[in-house]
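Q: the following block contains a protein sequence and its predicted model.
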Amino acid sequence: MQLVVGKIGRAHGIRGDVSVEVRTDEPELRLGPGAVLLTDPASTGPLTVESGRVHSGRLLLRFAGVKDRNAAEALRGTVLISEVDPEESPEDPEEYYDHQLIGLDVVLLDGTPVGELTEIVHLPYQDLLTVKKADGTEVLVPFVSQIVPTIDLENQRAVITPPPGLIDMEQAEVAGTSSAERGEDSEESE
């Protein structure tokens, strides 16, 4: 099983360091010294991590054979891929690898089907689940316990409790409208 773990950004300095956009929860394991990574495009790899460090909040890596800025800049945009045993799981039972989640059926708490989980989008502060609905549209679901309370790998499903409007726009409430504007009865005092 292959797991995308990063994407190479700009060259840093003159000795071959590159900034890396991290796409794994385990950078110390997947991007640590000695890690051998496949690449996309394949013509740039495999790459072996020589060293790594954090500078100004960004991960900088140096790869074997990449000795100067020009060689580092040539790697810009390259996707880094790690080979992972399909049976491997994170140590924390509340964490999952992307490949464990992709393809899960997404259902509401009452069992109503929503769609299929097709991608995990890793953002700096939170992950989003891309769910493809039966009508072909996609919706992004924040991967937080309040909205995704259950991941059931045994039954291949993710249970969600979305707020109104996240899955079905008809359920959305318009913020700031009065009950009269929403067509609700209200008692007025005279």
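A: Great, that's in hand. Residues are numbered from 1 along each chain as shown.

Q: only C-alpha atoms from now on, for both contacts and neighbour counts.
A: Noted.

Q: strands of the protein, residue ranges please.
A: Counting by DSSP state E, the segments of the chain that form strands are 2-12, 17-22, 36-40, 47-55, 58-63, 79-83, 105-108, 113-122, 127-133, 138-142, 150-152, 157-160.

Q: which residues are contacting the longest one?
A: Contacting residues not belonging to strand 2-12 are listed as 17-24, 27, 30-31, 60, 69, 72-73, 75-84, 98-99 [C-alpha atoms under 8 Å, 6 or more residues apart in numbering].

Q: put this next to the previous one:
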Amino acid sequence: MQLTVARIGRAHGLRGEVALELRTDSPARRLEVGATLATDPASAGPLTLTRVREQHGRWFVAFAEADDRTAAEALRGVELVVEATADAEEDAWYPHELSGLRAEHVDGTALGTIAGLEHLPAHDVLVLVEESGDRTLVPFVRAIVPVVDVDGGRVVIDPPAGLLASDAANMVASEETDGASSGRDTDADKA
């Protein structure tokens, strides 16, 4: 199975350099000058790294196969992929391992099924399809997802109030949140 290391972003400069949207926790190990990476779609590669640099937490690379801005811009959206290997790292899961897992509340109540993982700027989120069919994005942080049991086929979620779509039916709106009264007299109130 192939795993995405990075997605190629916009061209940077005139000499074929591109910005990367990382999908790996170890970019220095995966992105070394001389490394050849497969691509998705496969027709865009393989690509060989000729320059690699990090600047203010962002990664920029150049490929032997794209030596100018036009060629680099044509690679935008292409994913750099590697073959999956057995990884003994604790608390590390691949998106394909999470998809299809049963989601349970910390009290044991069934919440739905995990449909996937999305990479957002702040952090990753689990895509939860609730029992009602509603789609909810759950921040994939230990405080909200304390248990990931791939072998057991489940994740345990401890959602804050209001996170789940099913919470909407149980929420009580106060005057402050429903806009019913601002405490000020209006012309309509005086009539």
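A: Received, thanks. Since the model is a prediction, treat every value here as computed from it, not as a measurement.

Q: picking that back up, list buried residues within the contacts of strand 2-12 of the first structure.
A: 17-24, 30-31, 60, 69, 72-73, 75-82, 98-99 (16 or more other C-alpha atoms under 10 Å).

Q: Gly32 of the first structure and Ser51 touch, don't they?
A: Yes. Taking contacts as C-alpha atoms under 8 Å, Gly32 of the first structure lies within contact range of Ser51: 7.2 Å.

Q: one step back: to Ser178 of the first structure, which of the strands of the first structure lies closest?
A: Smallest distance to Ser178 of the first structure across the strands of the first structure (C-alpha to C-alpha): 28.2 Å, for strand 138-142.

Q: how long is stretch 81-90 of the second structure end to end?
A: Stretch 81-90 of the second structure has an end-to-end distance of 22 Å (criterion: C-alpha to C-alpha, to the nearest Å).

Q: what's near enough to touch Thr136 of the second structure?
A: Contacts for Thr136 of the second structure (C-alpha under 8 Å, 6+ apart) come out as 127-130, 163-165.

Q: give me the aligned partner of it over in the first structure.
A: Taking TM-score structural alignment, the alignment pairs Thr136 of the second structure with Val139 from the first structure.

Q: same check, this time on Leu117 of the second structure
A: In the first structure, Leu117 of the second structure lands on Ile120 (TM-score structural alignment).

Q: and the closest residue to Gly45 of the first structure other than its chain neighbours, how close does it get to Gln2 of the first structure?
A: What sits nearest to Gly45 of the first structure in space, not counting adjacent residues and going by C-alpha to C-alpha, 6 or more residues apart in numbering, is Thr39, at 5.2 Å. Taking C-alpha to C-alpha as the measure, Thr39 of the first structure falls 11 Å from Gln2 of the first structure.

Q: what residues do those two have in common as contacts?
A: With C-alpha under 8 Å, 6+ apart as the test, Thr39 of the first structure and Gln2 both reach Ile81.

Q: how about the residue nearest in space to the middle of the second structure: what's its closest non-neighbour residue?
A: Closest to where the C-alpha atoms of the second structure average out (C-alpha atoms, centre = their mean) is His119, at 1.4 Å. Excluding its sequence neighbours, the residue lying closest to His119 of the second structure (C-alpha to C-alpha, 6+ apart) is Val125, at 6.6 Å.

Q: coming back round to it: for Val174 of the first structure, find the nearest of the strands of the first structure.
A: Among the strands of the first structure, strand 138-142 comes nearest to Val174 of the first structure, with 19.1 Å by C-alpha to C-alpha.
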